[in-house]
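Novice: My questions concern the predicted model and sequence given below.
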Amino acid sequence: MEVFFYIVPSIMIAMVLAGIAAIVRKALRINQAWNGPTAEGRCLRMFTTTSGGSSVTTTLHHVYEFTTHDGRAVRFEEENGPATVLEGDITTVWYVPDRPERATAQAPARGRLMAGTGCALMFLGAFAAALVAFMVQFSLHF
């Protein structure tokens, strides 16, 4: 029965580490795009998705299309874009030349990206530390 108090927190720590990796990957992807060239893009579609049960969360999605400097047409979808961008609007797109499908239409805001990423990492790190402390306390008392 005691093994239950090690397995469940370990699984939760693994999920926290996966979340940390996803947050860091997304921040690096956006930062790489901001360092790349820009192109004129068009918003092709705008839609929302909802998730959750008693507490519903709505996410705004945009589908953009642009042409790279070497003439390739690229279409990508981005979550949580500005609600002021509507279908048919022209916007600036930042992209990585090697992987233009990893483009972003979010205007560069490195400080905001760092602050948001840092806060999320601190929260998840504190949660993981609390789980480790729980497991240590459990092993010392039982």
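Specialist: All right, it came through fine.

Novice: can we go C-alpha only for contacts and neighbour counts from here?
Specialist: Will do.

Novice: Nearest residue to Glu65 in space, ignoring adjacent ones along the chain?
Specialist: Leaving aside its sequence neighbours, Glu65 sits nearest to Arg75 (CA to CA, 6 or more residues apart in numbering; 4.2 Å).

Novice: before we go on, here's another structure to hold up against the first:
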Amino acid sequence: MDALFYVIPVLVIVVLLFAAVAVVRRARAANSAWNSGLTAEARCLRTYTTTSGGGDTSVRTRLNHVYEFRTREGRTVRFEERGGSGTILEGDIVTVYYTADHPERATAQPPAPGKLLAGTGLALAFFAVFIAFCIGFIVVTHEAFSTAGDFMSP
């Protein structure tokens, strides 16, 4: 039973580390697309919303777009982007930024490196606080179990 006090915080730490890696990868992909110098005109093929929550929690709605563009090499690329602008509708033409290596990781978000850095930094700080809490919980729990064992020995 004591192992549960170690296993659960370690699992939380692992999940938070995976989330941190995902946040950094997403930020690097957007930054690479903006800095590549490659742009194309893309058509918005579809817009749709996804919702989550409900019941006892607030409902969250997210706008998604599906874009299609042609690279300089003539390859047609279709990609989906979450959280786009509400002013972009089906049939609209937008500028997308992409890299030659991975055009499917394109973004229609206009370059905003400061906003990207701030958002990534806040997310990583949030994860770090919870990881520190989990590590502190493990240390305190370990000390509590080890001192409890001293009282129980004859």
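Specialist: Structure received. It should be emphasised that the depicted structure is a prediction, and the values quoted were computed from it without experimental measurement.

Novice: And the TM-score between them?
Specialist: Taking TM-score structural alignment, normalised by the length of structure 1 as the basis, the two superposed chains have a TM-score of 0.97; 142 aligned residues with a CA RMSD of 0.8 Å.

Novice: Locate the residue nearest to Glu65 of structure 1 within the secondary structure: which element?
Specialist: strand 73-79 (DSSP states H and E).

Novice: Could you identify the residue of structure 2 that aligns with Phe127 of structure 1?
Specialist: Matched to structure 2 by TM-score structural alignment, Phe127 of structure 1 sits across from Phe130.

Novice: now do Thr104 of structure 1
Specialist: Thr104 of structure 1 maps onto Thr107 of structure 2 when the alignment is built from TM-score structural alignment.

Novice: which strand is the longest one in structure 1?
Specialist: When structure 1 is parsed with DSSP state E, its longest strand is strand 38-51.

Novice: For that one, buried residues please.
Specialist: Within strand 38-51 of structure 1, the residues scored as buried using 16 or more other CA atoms under 10 Å are 38-39, 41-46.

Novice: Pull the number of nearby residues for the residue nearest to Glu65 of structure 1.
Specialist: Here the count is done by other CA atoms under 10 Å, and Arg75 of structure 1 has 18 residues near it.

Novice: Isn't the match of Thr104 of structure 1 up against Tyr97?
Specialist: Yes: the criterion here is CA atoms under 8 Å, and Thr107 of structure 2 meets it with Tyr97 at 5.4 Å.
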